[in-house]
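S.K.: The following block contains a protein sequence and its predicted model.
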Amino acid sequence: MTNLPPIIADWFATKGWSPRAHQLDVLNSWEQGASALLIAPTGAGKTLAGFLPTLTDLIEGKHEGLHTLYISPLKALAVDVARNLTIPIMEMKLPIKVETRTGDTPASRRARQRTDPPQILLTTPEQMALLLSHPEAARMFGSLKRIVLDELHALVTSKRGDLLSLAIARLSVLAPSMRITALSATVARPDLLRDWIGQPAPQAPTHLLTAQGGAQPVLSILRTDERLPWAGHSANYSHRALYDTIKDHKTTLLFVNTRSQAEMLFQGLWAINDDMLPIALHHGSLSVEQRRKVEAAMVSGNLKAVVCTSTLDLGIDWGDVDLVVQVGAPKGSSRMLQRIGRANHRLDEPSKAMLVPSNRFEVLECEAALEAVAENQQDSEDPIQGGYDVLAQHILGMACAAPFFADDLYEEIQHAWPYKDLPRAQFDRILDFVATGGYALRAYERYARLRKTGEGMWRIANPQVAQQYRLNVGTIVEEPMVKVRLVRSRSFKKGQTTGPIGRGGRVLGEMEEYFFGTLAIGDTFMFGGEIVAFEGMKDNEVYVSRAQSADPKIPSYMGGKFPLSTYLAQRVRRIMDTPEDWPKLPDSVSDWLRLQQFASVLPSRNSLLVETFPRGAQNYLVCYPFEGRLAHQTLGMLLTRRLERARARPLGFVASEYALAIWGLGDLSALIRTDRLSLDDLFSEDMLGDDLEDWLDESALMKRTFRNCAIISGLIERRHPGKEKTGRQITMSSDLIYDVLYQHEPDHILIQATRRDAARGLLDIERLGHMLRRIRTHIVHKPLDRISPLAVPVMLDIGKEPIFGEGRESAMADAADELMREALAGRDS
């Protein structure tokens, strides 16, 4: 059995602890010269397990330079781990230097770290890419022994994971003896993740380690006498019950899925906060100072509750959190398990969590999540194939560090799991794009970023290329952001501000630029938990002042929405298809399903229900795939094209997470009944061929996706020394380049990357294809003379007006009542 150094063993003893078996297993793997993937439940001491070999190694022998690199998906997590690691190091009086390096680290410290690194450095994938682009990288990382990858499952399913894998492949060249320890609590397919970390050093073994035990979490769904909404995601009905729950616990984390939901929930709780409970807000658009202030208050136990997004759902130990609340459906069991683990962050104590559905369909999803968590079923996504735009960014970064031979870099890149099967011809095309911009752009000098030396090596064309690369490195492309600056308050009249904009004021955070194009001067909206008025906009800054308003707008953020997982979708279909399970549902939901049984039929778990009915002057087709909004939106786009060809005269469609509704002037029931429209043909898989290609050729979505690929690849730069492009400038540049490439080089490497991204991220083509195969010859058509009860939620989304606050809730409730009366009119109970 592995023996701990006496100083560490004594430290465990003074705490009254004993090292856990999986912590010693990680140490044993290190001593055998192996990498390891440790899968352990939240609170099992994964972080200490990851650093135990480092502490042991540094105690037993002096080490000059960087020894261990810890890479986290979140800046806040890196800071938290550094704090938790520094405490035992100080208590053991070890001469070990620990530092963090994130975008918030002062520039002077980041510069010093390149030449004088600490023994343990905690950072993010973006900072890794930045460090590797400097000429000092070989010297800085030559001493590296270990890499600790925390919450790896959260990285490998995105382009950040591509960037990380390429960085690790480079590190395996600079430090051939380094080994990896990866940590995760939620992994559906461990073997894939083990292969992912083993790819850079295939000659060394990679051990799969698991921790046993862990108390079963205690989960519940909010039960309230308040009326459960038919649709929407605000969950306003739950605010009073949530407030009472917060009062009954030490510290409550309230997770939501989007930033706009966070703002609404925070505002709703403050409106009824008669006891002046310390409740805070935390999401990615708030300023760094405000987020750090909230995090410090949580650590010190000064907050009663925090409303947050995914910014706090990974690994961070928040002390006295004794309840996690998920407002809105969790969308996946692995994500729910991850968030549940924030409560009672200890292995032997059960985490306590409560789910709060926002509408009636979400009740079914919450019940499905409850079952999945109880069975410890994981539905985390698999690692993805590498993006061409990320590889282009990496190639440029390597040239910034030092000239390279193409053969050497290609061999190195194949040691990154997402690129292990990359054909040489494709690599050469991407290299040519980085060097010249490609065939259609090579005549423009500004796209010439690499030059070939007489020895056949590739180097940067000029020093400005490296400067621009380092300003723009990374794969996170949000909607164009602007700073929101608070200026001095002034007098208000009917919610309008008057007079000139005041000087000074602090930055509240950042918001997506497009939102302000919908506002007029004086319009009020919520940001950072307070109501502000729009005063004006100049360059990349928006000016706001504090305001008072009964109906402020809620910003609608483009990012932060999660798709319903395939696994939960299957469980939702099963619940609907199993009436004996309905008694556990709220009466309003079980009654709704029974009314659907009476008025139409219910979707079965293996078929697709298609309802057709007239309403007013139009006819409707509503189907219930339960495959998530992205797949449904794509299905709607393709079905309307087919209905046009069938002369069914479609007018539009609307998609939710659970259903799709299409409306038009043609009598769809009659067309299907007379075999002039075949549902099997309508929902045939071949729609993902020419129909999809034709639609993509016409779609603005391709241009939006191309913009992101162009930014990541470095073709379009967001930042220049001392200034930043506006969203409008970036869009104009990318649209112009897209048109040129599409016309003159339609197989350009960035056009290929754009098509792959659109299929995977924005259209969910793979999932849609699985659904179409699943329902083949299993489509149930139910012609009706009026709307069905199950169609009410998705029909509420048709023609929805942008009403905010209580007025929106009331309007939707009235509309739902009217639709239900219509659905049941003339039917005997």
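M.R.: Nice, thanks for sending it over.
S.K.: When you work out contacts or count neighbours from here on, use the C-alpha atoms and nothing else.
M.R.: OK.
S.K.: can you map out the strands along the stretch 501-650 of the chain?
M.R.: Counting by DSSP state E, counting those that start in this stretch, residue ranges of the strands within the stretch 501-650 of the chain are 507-512, 524-527, 530-538, 541-546, 608-615, 618-623, 650-655.
S.K.: which other residues reach stretch 209-218?
M.R.: 21-22, 25-26, 36-41, 44, 340, 347-353, 374 (Cα atoms under 8 Å, 6 or more residues apart in numbering).
S.K.: Below is an additional structure, to be compared with the one above:
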Amino acid sequence: MPLPPKIAAWFTAQGWVPHPHQIALMETDRDSLLIAPTGGGKTLAGFLPTLAALQAPHKGLHTLYISPLKALTHDIARNLARPVAALDLNIRIEDRTGDTRPGQRARQRVDPPHILLTTPESLALMLSYPQAPLIFGSLRRVVIDEIHALAESKRGDQLMLGLARLRSFAPDLTVTGLSATVENPAKLADFMGGAQVVLADPGPAPDISMLPTHTPPPWAGNGGQYAAGDVMDAIRAARLTLVFINTRAQAELFFQALWAVNPDNLPIGLHHGSLSREVRQKAEAAMAAGQLRAMVCTGSLDLGIDWGDVDLVIQVGAPKNIKRLFQRIGRANHRYDTPSRARIVPANRFEVIECVAALEAVAERDLDGTPHPSAPLDVLCQHILLCACAAPFDAASLYHEVKRAGPYRTLSRADFDACLDFCATGGYALRAYDRWQRLILQENLWQLRDPRAARLLRMNIGTIVNPELMQVRRRGNLARLGEVEESFAASLSPGDTFLIGGQTVRYDRLRDMMLEVTPQPARQPKIAVFSGLKMATSTELSARVLALIGDPSRWEALPKHTRDWLALQKSISALPTPGTLTCETFERSGRAYFCLYGFCGRNAHQTLGLLLTRRMEEDGLGPLGFVATDYALLIWSVDPVLDPAPLLRLENLTEGMEQWLASNALMKRGFRTIATIAGLLHRNLPGTRKSGKQATFSSDILYDTLLKYDPDHLLLRITRDAARHGLVDFERIEAMLASRPEIVHTTPPHVTPLAAPLLLEAGKVPIRGLGAERLLEAEAARMMAEAGLA
């Protein structure tokens, strides 16, 4: 379909020429996956067929736009308003998210707009109403923005099940997925249920490098604060800068560090997921209005929002994931023909190597991915219950409908029936309890046993199960500042101070399950422990780091201090290299230390530490503790590890893993998440919300009951599979050991250069403030001198 004259004239008036990939989507009626760089007009490409079709009258909903972020729906609504006004189209564009007023949501169910902008969770909610066939019967197109971000989590599985349901209501539906960062286009197209891939010209290579700093990075920790002055200089020289930080707590600290070196009082904002919605929206509005020079942010601003004036992105801390770095780079110079400009600030010496490896990957446009298991059954259980909320259903028909969803193509009928049985009865050990008897079969159709249960199920829709959080509000005017974890709140006593929203506050009291605080700008804060995103370095990036360390011919890309560090490691012990597993045993201060360089990521090393210390205990070595990073594991014990090979036998670790998981608290935490998604547990209740303690208590009782009386229960099976895959990353340990790498074991005379930062990690916790930093610097100097590096 060529561009209609009015749309072609609008392009000409803007001084634009349509890109080939935009024309390609106009000319097809097939499902498509468009991969185009940031600023390449992906969103407009997704909507052009809609704008062309809506020049003719259309009754009801025509196009559904789905994004991973509520903020992105508001941004798209603003951007769509321009062409709609210019083309004089008489159409309604509305959004439907958790922020939408109840009255507007109710009206949308009986009088939907032509274009509806929403999220996966809100779509699932709309599909749970009896009016769903009427709402979506007129639907012609679905546009999924940032589809790669959804495909990496259970939100994507939920969305694909929703699309399968939409196709039952609107068989002629066309789906378009949009993304700038896809490592495996064919796999993502298959995730969509089978789509053609449309590749745009990748555009100019980004301008990305390490940010020069006046002082070298510290040996461990720090969060990049050593470079706050250098980052401030870069902000001063740019129009608008996004400063990305990997975790919420580090974002708070770095925001404070920037203000300490900001004598010009340049306006700098803060944005992360633990801040209240009002605070986040205020920061976004200030940025859109050009009132800020920089925004310190986390993944909350990773995706697609078009801040047109951003001309610099700074990543503080190693990116951990190449694709995430690509995504963040794309926030700068959000135009197709202009290179994005970005700088990276490593937090410590190990991260210098990771940053160089990431820069090489960006230059080669080599993306990594986040593995995600197909067909999670807890999501399917929730979907079955929501289908029952809408109308009675035939099991065979629903099974065939579910199999049309890409992730569930190979779903067996036995697994579907197990999910259906769980939804109907709760499973063998729970079928005697009325509260879990939710579905009943009447006239060969499954339906809710009690229609009033629909309200409770709708209140708990979604696959995001947040940690237990408590609201923080200012005492007096009761302004909400944000949230902190319940476990952190429980550690506070009246008078304690902590950071939130870039300011130090004093905890006064707990009232109505909210923390009331008073600003205390002069006090040294106790740091809030936000949950945030627990990021581990990806498998692909870890492999690049290992290859770089193991090949001295490539060290010219590294700073001199890092080259000297690695050279000394090579002379004293051994360098980790691909195909080997390097281990060290040395003594220090009367303790034996065992260091293993696995490059498996922090979660996997944490798991390996628990398993190895358990084996060491059985062997009488007297393990005393361990510390894990993305790159290595360090264990200290009474007696030394003389031969690591028996400890590292995969079959022994696998057996130990199964025994450990059966009684581990991590399994209970994983079960709580899965039971909530599957609908066994409800966090939100009419008129109230369970506290974290209540939810944990209920979940732990259920877990112990099922483990004792029904160990093969569906949810326990899902929990075990999920734990091996993501919670403890045992799959990465298996991958490391399954290839039978050569074990290189050295016994250096003292601490080695690569092991020294791990000892600093182990001793960094107890104290805070300037005195603590001075002590840490002194300890680092002593440690490096001991390792042989002056």
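M.R.: Yes, it's here. In this text, all values refer to a predicted model and were calculated from it rather than measured experimentally.
S.K.: tm score of chain vs chain?
M.R.: Here the TM-score for the pair of chains, by TM-score structural alignment, normalised by the length of the second structure, is 0.98; 790 aligned residues with a Cα RMSD of 1.5 Å.
S.K.: Sitting in helices, which of the contacts of stretch 209-218 of the first structure do you find?
M.R.: Using DSSP state H, 21, 22, 25, 26, 340, 374 are the members of these that sit in helices.
S.K.: Using JSON lines, please lay out those together with distance to residue 315 of the first structure.
M.R.: Listed next are those as JSON lines, based on distance: Cα to Cα, whole Å:
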{"residue": "21", "distance to residue 315 of the first structure": "20"}
{"residue": "22", "distance to residue 315 of the first structure": "17"}
{"residue": "25", "distance to residue 315 of the first structure": "21"}
{"residue": "26", "distance to residue 315 of the first structure": "18"}
{"residue": "340", "distance to residue 315 of the first structure": "11"}
{"residue": "374", "distance to residue 315 of the first structure": "21"}
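S.K.: of these, closest to residue 738 of the first structure?
M.R.: residue 340 (43.8 Å; Cα to Cα).
S.K.: Including neighbour count and distance to residue 532 of the first structure, could the ones in helices among the contacts of stretch 209-218 of the first structure go into JSON lines?
M.R.: Below are these laid out as JSON lines (neighbours: other Cα atoms under 10 Å; distance: Cα to Cα, whole Å):
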{"residue": "21", "neighbour count": "12", "distance to residue 532 of the first structure": "53"}
{"residue": "22", "neighbour count": "20", "distance to residue 532 of the first structure": "51"}
{"residue": "25", "neighbour count": "21", "distance to residue 532 of the first structure": "54"}
{"residue": "26", "neighbour count": "29", "distance to residue 532 of the first structure": "51"}
{"residue": "340", "neighbour count": "29", "distance to residue 532 of the first structure": "33"}
{"residue": "374", "neighbour count": "14", "distance to residue 532 of the first structure": "43"}
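S.K.: circling back to that earlier point, next step: the contacts of stretch 209-218 of the first structure restricted to strands.
M.R.: Of the contacts of stretch 209-218 of the first structure, the ones assigned to strands by DSSP state E are 36, 37, 38, 39, 352, 353.
S.K.: What are the boundaries of the helices in the stretch 301-450 of the first structure?
M.R.: With helices called from DSSP state H, counting those that start in this stretch, the stretch 301-450 of the first structure shows them at 333-340, 360-374, 388-401, 406-413, 424-436.
S.K.: and residue 639 of the first structure, which of the ones you listed is closest to it?
M.R.: Nearest to residue 639 of the first structure, of all the helices of the stretch 301-450 of the first structure, is helix 360-374, at 23.7 Å by Cα to Cα.
S.K.: by contact count, what packs against the closest one?
M.R.: Helices and strands touching helix 360-374 of the first structure, by 3 or more Cα pairs under 8 Å, 6 or more residues apart in numbering; DSSP states H and E, are strand 218-221, helix 333-340, helix 566-576.
S.K.: Tell me the residues of the second structure aligned with that helix.
M.R.: Counting by TM-score structural alignment, helix 360-374 of the first structure pairs with residues 349-363 of the second structure.
S.K.: Residue in the second structure paired with residue 313 of the first structure?
M.R.: Per TM-score structural alignment, residue 313 of the first structure is aligned with residue 302.
S.K.: Quick check: that match touching residue 325?
M.R.: No: shown here, residue 302 of the second structure and residue 325 do not form a contact pair, counting by Cα atoms under 8 Å, at 9.3 Å.
S.K.: correct me, but residue 274 of the second structure touches residue 472?
M.R.: No: in this structure, residue 274 of the second structure is not within contact of residue 472 by Cα under 8 Å, at 10.0 Å.
S.K.: shared neighbours of those two, anything?
M.R.: 482, 483, 484.
S.K.: Aligned against the first structure, show me the partner of the last one.
M.R.: Per TM-score structural alignment, the equivalent position to residue 484 of the second structure in the first structure is residue 511.
S.K.: With residue 742 of the second structure instead?
M.R.: By TM-score structural alignment, residue 742 of the second structure lines up with residue 778.
S.K.: burial count for the match of residue 313 of the first structure?
M.R.: Residues lying near residue 302 of the second structure (other Cα atoms under 10 Å) number 20.
S.K.: how near is it to residue 74 of the second structure?
M.R.: Using Cα to Cα, to the nearest Å, we find residue 302 of the second structure at a distance of 15 Å from residue 74 of the second structure.
S.K.: Check which residues of stretch 93-110 of the second structure are buried.
M.R.: 93, 94, 95, 96, 97, 105, 108, 109 (16 or more other Cα atoms under 10 Å).
S.K.: nearest spatial neighbour of the equivalent of the fifth one over in the first structure, skipping sequence neighbours?
M.R.: Residue 97 of the second structure is assigned residue 102 in the first structure as its aligned equivalent, the criterion being TM-score structural alignment. Counting by Cα to Cα, 6 or more residues apart in numbering, residue 102 of the first structure lies nearest to residue 123, which is 5.7 Å off, once chain neighbours are set aside.
S.K.: What's residue 718 of the second structure aligned with over in the first structure?
M.R.: So residue 718 of the second structure corresponds to residue 753, using TM-score structural alignment.
S.K.: show me the residues around its match that make contact.
M.R.: 387, 388, 389, 706, 709.
S.K.: any idea whether it is helix, strand or coil?
M.R.: Here residue 753 of the first structure is helix, with the state taken from DSSP: H, G, I helix; E, B strand; the rest coil.
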